[in-house]
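*Asks:* Next input, structure requested:
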Amino acid sequence: MKPTLFEKVALGLSGLTALSIGAFILFAPHAFYASYGITLGEDASLLSELRAPGAGLAGFGLLMLLGIWRHAVLPVAMAAALTVFVAFPVGRLVGLAVDGMPSGSVVGALVIELLIAALCLAAFRQRLWTPEPRLSAAQRAH
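*Replies:* Sure, this is the predicted structure:
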């Protein structure tokens, strides 16, 4: 299945966002979290626990980008984009309810994540809610 231009834009934006943030966390966690007003120490276990999901986020970003060019990967790329950009805001909203108001930078990230989630839902809506055509017995035999 070939992606539409709108789907390519959604995958491109979500993929570049996930890849860049994931890589930033993976390779420069102190600088990344300082941009949110969070000071990290030198605890190797904590840094490992932060770098690991950073690598996962970067990997999902690559998968989203791959879906633009490799049509066989498109369904997985769309699922990755929706999973990342729906799950992150859900987690932040749970944190908001349980922990209280975070910094303005974190709220800004929440807004961006919600916008990307809305973009992905709009771009992928036809594929998400249109049922696949059923094959007749004769078509399945061939």
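*Asks:* only C-alpha atoms for contact and neighbour calcs from this point on.
*Replies:* Fine.
*Asks:* contacting residues around G59?
*Replies:* 19, 22 (Cα atoms under 8 Å, 6 or more residues apart in numbering).
*Asks:* for comparison, sequence B:
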Amino acid sequence: MRTLPRKVALGLTALTSFVIGSLLVFAPGVLFGLNGIVLDPSAAMMSEIRSPGVLILHVGVVATAGLMNQGFDRPALLVSAGLLLAYGVGRLISLPLDGMPPMSLQVAAAVELSLGAWCAMLALPRSERQAASA
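*Replies:* Sure thing, here's the model as predicted:
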């Protein structure tokens, strides 16, 4: 049976992925400017910036598919968790290597880690979820 928490988690992932992915692909200067970063507009830099944006948009499509198709919600939660946790862990690795980022990126890390962990937890079979929360 489909649960409201799964719908909410996939909806938040889809929304976040579409917004961030679209900004990375179509307006990367705007997104990076919000964090005080000025991009080098070279073709190489823009290619490196836009490529993960398309991956993030793809996760938004997968999350939306899971939202609309009950049989696909678990794989969608796993894909969502994978991307979100990878970004969050990458930001954690950056802390000792690079120092403290701006507050906006600290918030991004918190959102990625919490939403990713929630998606991962919701993807577990019900019996494992109950054991993990006990």
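*Asks:* Within the helices and strands, which one has the residue positioned nearest the centre of the second structure?
*Replies:* Residue closest to the average C-alpha location in the second structure (Cα atoms, centre = their mean): L84, at 3.6 Å. In this structure, L84 of the second structure is located in helix 73-98 according to DSSP states H and E.
*Asks:* And K2 of the first structure, by the same measure?
*Replies:* With DSSP H and E as the criterion, K2 of the first structure is inside neither a helix nor a strand.
*Asks:* check contacts around it.
*Replies:* Contacts of K2 of the first structure (Cα under 8 Å, 6+ apart): 71, 74.
*Asks:* rerun that using 7 Å as the cut-off
*Replies:* H71 (Cα atoms under 7 Å, 6 or more residues apart in numbering).
*Asks:* gap between it and A10 of the first structure?
*Replies:* 14 Å (Cα to Cα, to the nearest Å).
*Asks:* And P75 of the first structure, by the same measure?
*Replies:* From P75 of the first structure to A10 of the first structure the distance is 13 Å (Cα to Cα).
*Asks:* Same check on L65 of the first structure?
*Replies:* From L65 of the first structure to A10 of the first structure the distance is 10 Å (Cα to Cα).
*Asks:* do the same with G56 of the first structure
*Replies:* For G56 of the first structure, the distance to A10 of the first structure equals 19 Å [Cα to Cα].
*Asks:* ok, the two, which is more surrounded?
*Replies:* A10 (26 against 16; other Cα atoms under 10 Å).
*Asks:* Counterpart of the more buried one over in the second structure?
*Replies:* With TM-score structural alignment as the criterion, the equivalent of A10 of the first structure in the second structure is A9.
*Asks:* Which helix or strand contains its match?
*Replies:* Judged by DSSP H and E, A9 of the second structure forms part of helix 4-26.
*Asks:* The very next helix or strand once past that helix vs the first structure, average distance?
*Replies:* Later in the chain than helix 4-26 of the second structure, the nearest helix or strand by DSSP H and E is helix 28-33. Taken over the aligned residues, the distance from helix 28-33 of the second structure to the first structure averages 0.5 Å (mean Cα distance after the TM-score superposition for the first structure).
*Asks:* quick one: contacts of helix 28-33 of the second structure?
*Replies:* 23-24, 38-39.
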